[in-house]
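Asker: pasting the structure only:
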């Protein structure tokens, strides 16, 4: 099947102090998050001048992908759209239609399954096509890639680099926490749910094995919401406390759940986790995320070529392939449905 373009679909982030609150209101719309909590999170962004690195890093990654596409002789223009901040995906899909794009592949900047990591991107696609209306391009979302050799290899090298900074450190993998109820609903019922957390654990296992790490931990970060709602635990900062109590002298933290340095990575890890380790006198290093690694652009183009040329589908795990969707339709019945929130 032929395609006219590639849509790079991401989360979005503020690019100045005045963007922060409108951005956070977009992120939390319909969730009933108190304004006090938004102001608290806004301070994290203001700590960095009101700028998240995510849009800049996405643009740099897109440039690398464009070069890799050209190097491999693939003629596909790359468009950039976000869920929560400019360039908004609705506007981008409208521009694609105006440019004559009829069918495009979509690369979501998440390697995993689950609602916010996968199905919400399906909803973004469906919403954008509905906003554009008749003539909106057909959009085919690429699959999960948490177990792709290039993704695993980039993280494995980053872990090894961290261990060179802190020899003998405990390796701790992190990913964004989600409510327990959302994780249980992640994946089709016949697979037993928990697609997100199972994939994160598998990615950590693969990275550790390739990095030559025999013992490691998988923990979570960036939880939000009321304290009475159970989320995936333990939290990274609490885990550093536990490692210190157990006599561990150093830690290398690998944000295996992220493809780039989101605000959550540079705040929760480079600030809060690093500061807690310093308070305990522990060595600390944070492994790099992969989107600046040349292999990341190669990975994206390989996922594209799976559709263009029926190229080989490379994975390192036995997990079933998932995540590829057409026009926002879920890849399986009952897969990663949003959890209904109780009435307030």
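Answerer: Perfect, thanks for sending it. On a predicted model such as this, the values are computed, not experimentally measured, just so you know.

Asker: Going by C-alpha atoms from here, please, whenever you check contacts or count neighbours.
Answerer: Noted.

Asker: so the residue most central in space within the chain is in which element?
Answerer: Nearest to the mean C-alpha position of the chain, counting by CA atoms, centre = their mean, stands residue 110 at 3.4 Å. When elements are defined using DSSP states H and E, residue 110 is found to belong to no helix and no strand.

Asker: which one is it nearest to, not counting chain neighbours?
Answerer: With CA to CA, 6 or more residues apart in numbering as the criterion, residue 110 has its nearest non-adjacent residue at 5.8 Å, and that residue is residue 117.

Asker: Correct me if wrong: that neighbour contacts residue 123.
Answerer: No: no contact is recorded between residue 117 and residue 123 when judged using CA atoms under 8 Å, the distance being 11.4 Å.

Asker: more crowded one of these two?
Answerer: Higher neighbour count among residue 117 and residue 123: residue 117, with 22 against 18, using other CA atoms under 10 Å.

Asker: this is the comparison structure:
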């Protein structure tokens, strides 16, 4: 099947102080988040001048992918669209139509299943095509890649480098983190045949694969960046609470790997490089954070491989027994009812 373009589809982030509250309102629309909570989160962005690094990092990654595609002889222009902030995906798909794009592949910047990490990107695609109307390009989403060898090796090298930063001190604990979600979202995020819990199971598998390749024997999987009301249970433990627990056990140094993220989102640089690092300092613990793969040349190679699964019939490379789902090609489309949105009280 022929394709005319690649759509890089991401979350989006503010690029100036005036963008922060409108962006957060887009992110939380329909979720009943109180204004005081939005104001609290807004302060995290204002700590960095009202700018999230995510759009810049996406543009840098796109440039690397364009270069890699060209080197492999794949002639696909790359378009950039976001769910929550400019460039909005609806506007990008309209531009693609105007440029004559008829069929495009879509790379969502999440490696995992779950609602916001996977199915919501399907909703973004459907919403954008509906907004453009007749003549909107067909959009085919690439598969999940949390267990791709290039993804795993990039994180494994980053974990090794973080350990080296601490002098490979004896007793250093490795802690993998990912964005927390409500337990209700995780329980429903997978067909019954797979036992549900698709997101947390994939995170655990990615951590296992990275730890094995990095030569790490003991490690933990914890969560970060929860944003819901305290009465709603989310995946736990939180990274900061876990540091307290490790300190109580006598752990004196820790390597934190944000395996749930492909780049240094604001959640990474605030929740880990600020809050977690500060807490470790208060506890007298040495702290090193492993890099995310976005800037690693292997990330661009990974995207090109996913593209070639569609354009050249390349076999899906993966290190786990999980289905190669979330897209098509030689992977599997998600089952009906997989990764559904959380049903919130009306």
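Answerer: In hand now; what should we look at? What you are looking at is a predicted structure, and each value in this text was computed from that prediction instead of being measured.

Asker: one step back: any shared contact partners between residue 117 and residue 123 of structure 1?
Answerer: Taking CA atoms under 8 Å, 6 or more residues apart in numbering as the contact rule, residue 117 of structure 1 and residue 123 touch no residue in common.

Asker: The residue nearest to the centre of structure 1 contacts residue 120, doesn't it?
Answerer: No: no contact is recorded between residue 110 of structure 1 and residue 120 when judged using CA under 8 Å, the distance being 10.8 Å.

Asker: if we can go back for a sec, contact partners for the residue nearest to the centre of structure 1?
Answerer: With contacts taken as CA under 8 Å, 6+ apart, residue 110 of structure 1 has the following neighbours: 117, 118, 144, 258, 259.

Asker: Could you count how many residues lie near the last one?
Answerer: Close neighbours of residue 259 of structure 1, defined as other CA under 10 Å, add up to 20.

Asker: Quick check: the aligned partner of it in structure 2 vs residue 70 of structure 2, distance?
Answerer: Residue 259 of structure 1 maps onto residue 262 in structure 2, with residues paired by TM-score structural alignment. Applying CA to CA, to the nearest Å, the value for residue 262 of structure 2 to residue 70 of structure 2 is 23 Å.

Asker: Just list the residues touching the match of residue 259 of structure 1, thanks.
Answerer: Neighbours of residue 262 of structure 2 in contact, by CA under 8 Å, 6+ apart: 109, 110, 111, 292, 293, 294.

Asker: quick one: the helices in the stretch 151-300 of structure 2?
Answerer: Remark: helices of the stretch 151-300 of structure 2, listed N- to C-terminal, are 183-187, 198-214, 239-248, 266-267, 277-282, 297-311; assignment by DSSP state H, counting those that start in this stretch.

Asker: Ok, the stretch 1-150 of structure 1 next?
Answerer: If you assign secondary structure with DSSP H, counting those that start in this stretch, the helices in the stretch 1-150 of structure 1 sit at 20-28, 35-46, 54-71, 89-98, 120-132, 149-165.

Asker: Could you say which one of these comes nearest to residue 203 of structure 1?
Answerer: helix 149-165 (7.1 Å; CA to CA).

Asker: What separation do you get for the match of residue 259 of structure 1 and residue 247 of structure 2?
Answerer: The value you get for residue 262 of structure 2 to residue 247 of structure 2, if CA to CA is used, is 28 Å.

Asker: Structure 2: which residue goes with residue 244 of structure 1?
Answerer: Looks like residue 244 of structure 1 aligns to residue 247 there (TM-score structural alignment).

Asker: again but with residue 287 of structure 1, I slipped
Answerer: Using TM-score structural alignment as the criterion, the counterpart of residue 287 of structure 1 in structure 2 is residue 290.

Asker: Chain neighbours aside, what residue packs nearest to residue 54 of structure 1?
Answerer: Closest residue to residue 54 of structure 1 apart from its sequence neighbours, by CA to CA, 6+ apart: residue 262 at 5.5 Å.

Asker: I figured that neighbour was touching residue 56, is that so?
Answerer: No: under the criterion of CA under 8 Å, residue 262 of structure 1 is not in contact with residue 56, lying 10.6 Å apart.

Asker: These two: which is more packed in?
Answerer: The residue with more neighbours, out of residue 262 of structure 1 and residue 56 and counting by other CA under 10 Å, is residue 262; that gives 19 against 14.

Asker: what's the equivalent of residue 26 of structure 2 over in structure 1 in contact with, if anything?
Answerer: Taking TM-score structural alignment for the superposition, residue 26 of structure 2 sits opposite residue 26 in structure 1. Contact criterion CA under 8 Å, 6+ apart gives 84, 85 as the residues in contact with residue 26 of structure 1.

Asker: Please report the separation between the first and final residues of stretch 62-81 of structure 2.
Answerer: Stretch 62-81 of structure 2: ends 11 Å apart by CA to CA.

Asker: in that stretch, what's buried?
Answerer: Burial within stretch 62-81 of structure 2, assessed by neighbour count using 16 or more other CA atoms under 10 Å, is assigned to 62, 64, 65, 66, 68, 69, 74, 76, 78, 79, 80, 81.

Asker: so how many other residues sit close to the nearest residue to residue 79 of structure 1 once chain neighbours are set aside?
Answerer: If you skip the residues right next to it in sequence, residue 79 of structure 1 has residue 7 as its closest partner in space, 4.8 Å away by CA to CA, 6+ apart. Applying other CA under 10 Å, we find 24 residues neighbouring residue 7 of structure 1.

Asker: ok, residue 7 of structure 1 touching residue 105?
Answerer: Yes: with the criterion set as CA under 8 Å, residue 7 of structure 1 and residue 105 qualify as a contacting pair; they are 6.1 Å apart.

Asker: and residue 310 of structure 1, how many residues sit next to it?
Answerer: Residues contacting residue 310 of structure 1 under the criterion other CA under 10 Å number 10.

Asker: Am I right that it sits in a helix?
Answerer: No: note on residue 310 of structure 1: no helix contains this position according to DSSP: H, G, I helix; E, B strand; the rest coil, which reports coil.

Asker: Would you mind finding the match for it in structure 2?
Answerer: Residue 310 of structure 1 maps onto residue 313 in structure 2, with residues paired by TM-score structural alignment.

Asker: again with residue 208 of structure 1
Answerer: In structure 2, the residue equivalent to residue 208 of structure 1 is residue 211, according to TM-score structural alignment.

Asker: I figured its match was touching residue 217, is that so?
Answerer: Yes: look at residue 211 of structure 2 against residue 217 with CA under 8 Å: they come within range, at 6.9 Å.
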